[in-house]
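Trainee: all I have is the shape, not the residue letters:
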């Protein structure tokens, strides 16, 4: 068994110290050594011992402190550690010996710490615990606790009960939680709350180990039967298995069927999304290592009747810290070996106690540094003064309290209370429909955080903050009350046994409801007709838009406004710079169309807006609605975080490989196929700047429809260059139509195909719609409008200059799309078929393809394990056959 004895100083630290002495002896002389003691539990009877998995966190903290020139610059922290073996006598002897050897502070011990803390108090040495819940130690002035004791969670429970006005509740707890239960009851009395019941049960694992009656399935049934008639809110303190057994008994009594009961559970361990189902389903319920996710109505109501107060989830950077802890566990002074199973290494789980250990060292060092600076303002630091400060446990712990709140390695801000106990950081979990995936387990729901508790200065109880985006799904959509409206015994309602009165009231109510229903149906039909006429489904109240500055512009991250300026659908239309705003909590893109005089929206345009609102497709930028004002119309569409396709093409930092290009092109094809088969018939202004890309790298076609409204908008001068550049995607026949005063506004399906061919070239070449020709956009437009003469080649982008050259079928499709004769251009289904080779058999977008690759990798690993298992069974069978042949038959 691994055990560390004696004092250690890393080889790297010795080398650095020696080099420092050689280089700058005057500075090295100012370094004073202080030895701290670490008392983990490596061996012994303690369940879930942490010493082997978290000790590296202390090494990380010491390394950072000793290399920090601003924190304890004149002090070098050394380490002495010993295994307590979860034995109070051994731990007490170690503390005595280490204090005599010059150790100035202790971190630990793990599990039990009251007696050890008193021994440290006898010499006024600071003791900082990372895992000990002995409540008696809270009264010691030299003791600090970074693990939040269970009693701290009761403050969050009280805040939760007060928030929902549950002033009457019952406390059920396992015997190991008796201190927490008593603390919760005291807090309830302070807040004028009523505790209906306080009942203790034997811990579940003890029941079954000792084969007691409480291990029987009917135990919880009788327990709930005795309390259910005088309570509605239960607070359970215990294990998750006890919680599930309790709620199963409540479900068998049909207590969740009407949504009248709630259960609040307290879990001191840190929330992990992968373990979120442990509050609903026992781990024993796995069948062949696969978890079965119930989907019955009864199970859903039971899950919705549960709220969990749990230690908040660490930040996303915490995983990097745990990996570092595993690495430092294998280095000196601990040198714990990695675990091996069947000739394969596997990583040990690093619990939240690693963060508590790391934070305890950092918080101690910060307090010590502050005291040293206070004491050395007018006189230099000496070794005697340093030891006097470092061994003053009362003062160091008081300074730690004064220095809180502190930023934990978990990413959260945590405060020490007046007894130097960490108040922790707790969240509330509730049942929500969401995607849960853990290996091969997939569920459509989970327990996720819906709120958290925020500590306020000089307030005993934290404030409960509910996430407005994640409202709690109450059973039957109504929050349960802590007491029936008539009381538990019907004592609050007058008794009336008159059946006649009941019948009269019921009849009157039925007639009233019938009349109200007839009137409601009549009003609804009229309202529906008015909606169809006035288009209220798509009209938006300007007051619902937040963050839009009216005539001012809110610039979006898109380069569209800088690169393409203002594009025009016709000679009299305009597009204002891309603007964004908030609408019903979501970011939307706003396009403003201005008019020189009051504009009445005709009925045909109203119908088109209603049509646009009903059009929904994965590859269409959804039309949300419009704000109609006398001199302008604001068009609201979904905002796409990746900007336009033009932005992506022009951004040289974004590498477009074949899979990426293929995904974008086929998304565009699918979007245009949908438009061409819809009542819109055509797009009319297709270009790369009118194609946007979502955060999942899915391309969506934007700015379609409303051609007449866009054409009548007030024109703003944007410059000749930008004006003609916006026309580079228009088909030649449409360019010639623009010169005709009586020409139609809009476009054609064949014009959309031409624009697609230009975009296809633009994506592959990444040099603009016509490449690096050096010709001005106006000259290009004039050459495009010029009628083709016999034998003359039409002006189009140069495909020979593409580097690397694309496949021949891509170039051929590109040239057919921009053919001079519109009738020779293929339709989009044909284009999709001709470019199908680019997808290489893949039918989904780039994000889904990447997920498929990861899934295939996981499946290959499973197949490898299965094959190795099969080979092992074959070897086992061969061995048995050999024994049968070698030994006499009566022996075998």
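Mentor: Received, thanks. Keep in mind that what you see is a predicted model, and the values were worked out from it rather than measured.

Trainee: rest of the way, CA atoms for contacts and neighbours
Mentor: OK.

Trainee: need the strands for the stretch 401-550 of the chain, in chain order.
Mentor: Assigned by DSSP state E, counting those that start in this stretch, the strands in the stretch 401-550 of the chain fall at 406-407, 413-414, 426-438, 441-454, 463-466, 545-546.

Trainee: and the third one, how far out from the chain's middle?
Mentor: For strand 426-438, the distance between its averaged C-alpha position and the chain's averaged C-alpha position is 11 Å (CA atoms, centre = their mean, to the nearest Å).

Trainee: helices or strands next to it in the packing?
Mentor: Strand 426-438 sits against helix 297-304, strand 306-311, strand 441-454, with contacts defined as 3 or more CA pairs under 8 Å, 6 or more residues apart in numbering; DSSP states H and E.

Trainee: got the angle between it and strand 441-454?
Mentor: Put simply, strand 426-438 runs at 160 degrees to strand 441-454, going by axes from the mean of the first three to the mean of the last three CA atoms, to 10 degrees.

Trainee: adding another structure so you can compare the two:
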């Protein structure tokens, strides 16, 4: 095509390229008589990709490509458009043209890519096969689509290819589709449906042909050829109406100039429009009409996410500024679809940088460490306090260990209450009838611990000096009270007259009865001699009339 276009420029003959995609053909100084009708030119899809990047605020991107003339031409065209639109290419990775996923992963270039970019543009010679190998390698390296955005300009030469995840029988190859999950494909509006086939088949039937007479896989070639012929016919009519000179129909520069900013409908059928609305820009290149498609892993068909339509700019000279004099208006077709926590698209550069170098977590780490130390200190202090208390309790002489306790049930409790024990139950008759002036019981207080005599002579009870001191203190307190009262003295202080209550406190009893006992002995009301021959020394024998 390059040689033919240069010869046409030399002879000043109009030429229309209907399948030419090379970016170099957009140079109108070198090819002043060339017009192009194809939608799949590298420059047009680069313009659409750039509009998508600017729409999402992505101004820092990386380009992944391979060796070879085709890939070089595509990467150069994209870099030229990115430079004009103020989009920075922060990294460019070049793989071998025939590298598979294993070779890409083993090269180490993906680690460099991970540390420099989050928005990745894939430009390969063989878009369909190489993009699949690259995405497979990226997935194995942990380059998750939640943090990375993979944009695939669907550059194809010749026939219309099916999607990589569609098998020969039309079924969906889920494993292959998973490799493309959440990627963004930039292609023309009819790329992933068959809406253009119906009107095309209807038109060839009108011409006496059948579907078997044409190659449906090469449908873009037929459609663009039709659009090219229609463009020439409309331009020829326009030139004839303006000049009336038939010689201008072969004047390349006049015809090319008349094709600028021309707009017409493409192939029409009964069921619809096949090739869409054809809009020529200020350089007689077909203005791009593209969409961005989101590859969802859970849906068989790709989902259109944005629609990109050109709008011509008035008072603009494409030859002077080397542009098509149009702006691409991007319209969202769906929102909140990205597979992230907040459903937002990833940033072109993380807030903390690619390696976290912009976020200093030193203060947070120090604060967390201090909080952890304080918490550990509090826990340690509490544990130490409990340990000290436990040791203090262990040193108390009246501590009762669990092994020394015996739990009784309801039947045992009834038996103990009915029978009683001489060591645990102090009956009214035992302590109430000792050395009292009145025959019978005149005291009804039960002292659970017994008398001081019982405690002192009981070998099973071991008391330390603290208990002895407490007993002496209680006895002295009781005597002090009696000495200050009208009684004046105890008169009969013995160990069996010192009773111990449940709180281990000494209570004095049998005080103030010494004089009556002496008088009763003289009157022979009681007999002291009877006390000498019995074991119970705590009471005298009373005489009765």
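Mentor: Yep, it's here. Just so it is clear, the structure is predicted and the values come from calculations on it, not from any experiment.

Trainee: quick revisit: okay if I get the strands of the stretch 401-550 of the first structure as a markdown table plus distance to residue 677 of the first structure and mean neighbour count?
Mentor: Putting the strands of the stretch 401-550 of the first structure into a markdown table (distance: least, CA to CA, whole Å; neighbours: other CA atoms under 10 Å) gives the following:
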| stretch | distance to residue 677 of the first structure | mean neighbour count |
| --- | --- | --- |
| strand 406-407 | 58 | 15 |
| strand 413-414 | 56 | 18 |
| strand 426-438 | 34 | 19 |
| strand 441-454 | 35 | 20 |
| strand 463-466 | 46 | 19 |
| strand 545-546 | 33 | 18 |
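
Trainee: got JSON lines for the ones you listed, with distance to residue 372 of the first structure too?
Mentor: What follows is the strands of the stretch 401-550 of the first structure, written out as JSON lines (distance: least, CA to CA, whole Å):
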{"stretch": "strand 406-407", "distance to residue 372 of the first structure": "19"}
{"stretch": "strand 413-414", "distance to residue 372 of the first structure": "24"}
{"stretch": "strand 426-438", "distance to residue 372 of the first structure": "34"}
{"stretch": "strand 441-454", "distance to residue 372 of the first structure": "32"}
{"stretch": "strand 463-466", "distance to residue 372 of the first structure": "36"}
{"stretch": "strand 545-546", "distance to residue 372 of the first structure": "52"}
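
Trainee: for those, which one sits closest to residue 344 of the first structure?
Mentor: Of all the strands of the stretch 401-550 of the first structure, it is strand 426-438 that lies closest to residue 344 of the first structure, at 21.8 Å by CA to CA.

Trainee: tell me where the stretch 101-250 of the first structure has helices.
Mentor: For the stretch 101-250 of the first structure, the helices defined by DSSP state H, counting those that start in this stretch cover 114-122, 150-163, 178-190, 204-209, 219-227, 240-252.

Trainee: tell me which of the strands of the stretch 401-550 of the first structure sits nearest to residue 159 of the first structure.
Mentor: Closest approach to residue 159 of the first structure among those (CA to CA): strand 463-466, 6.1 Å.

Trainee: average offset between the closest one and the second structure?
Mentor: Its matched residues in the second structure lie on average 1.3 Å from strand 463-466 of the first structure after superposition (mean CA distance after the TM-score superposition for the first structure).

Trainee: which helices and strands does that strand pack with?
Mentor: Counting contacts by 3+ CA pairs under 8 Å, 6+ apart, strand 463-466 of the first structure packs against helix 150-163, strand 441-454.

Trainee: gap between the last one and the chain center?
Mentor: Mean C-alpha position of strand 441-454 of the first structure versus that of the full chain (CA atoms, centre = their mean) differs by 10 Å.

Trainee: other SSEs contacting that strand?
Mentor: strand 426-438, strand 463-466.

Trainee: identify the residues contacting the first one?
Mentor: Put plainly, it is strand 426-438 of the first structure. Residues outside strand 426-438 of the first structure that contact it (CA atoms under 8 Å, 6 or more residues apart in numbering): 153, 156, 274, 303-304, 306-312, 442-453, 472-473.

Trainee: switch to 6 Å and redo it
Mentor: Around strand 426-438 of the first structure, the neighbours that count as contacts under CA atoms under 6 Å, 6 or more residues apart in numbering are 303-304, 307-312, 442-453.

Trainee: cool, stretch 129-147 of the second structure as well?
Mentor: Residues outside stretch 129-147 of the second structure that contact it (CA under 6 Å, 6+ apart): 100-101, 105, 179, 340, 346.

Trainee: and those, which is closest to residue 454 of the second structure?
Mentor: Nearest to residue 454 of the second structure out of the contacts of stretch 129-147 of the second structure is residue 340 (CA to CA; 83.8 Å).
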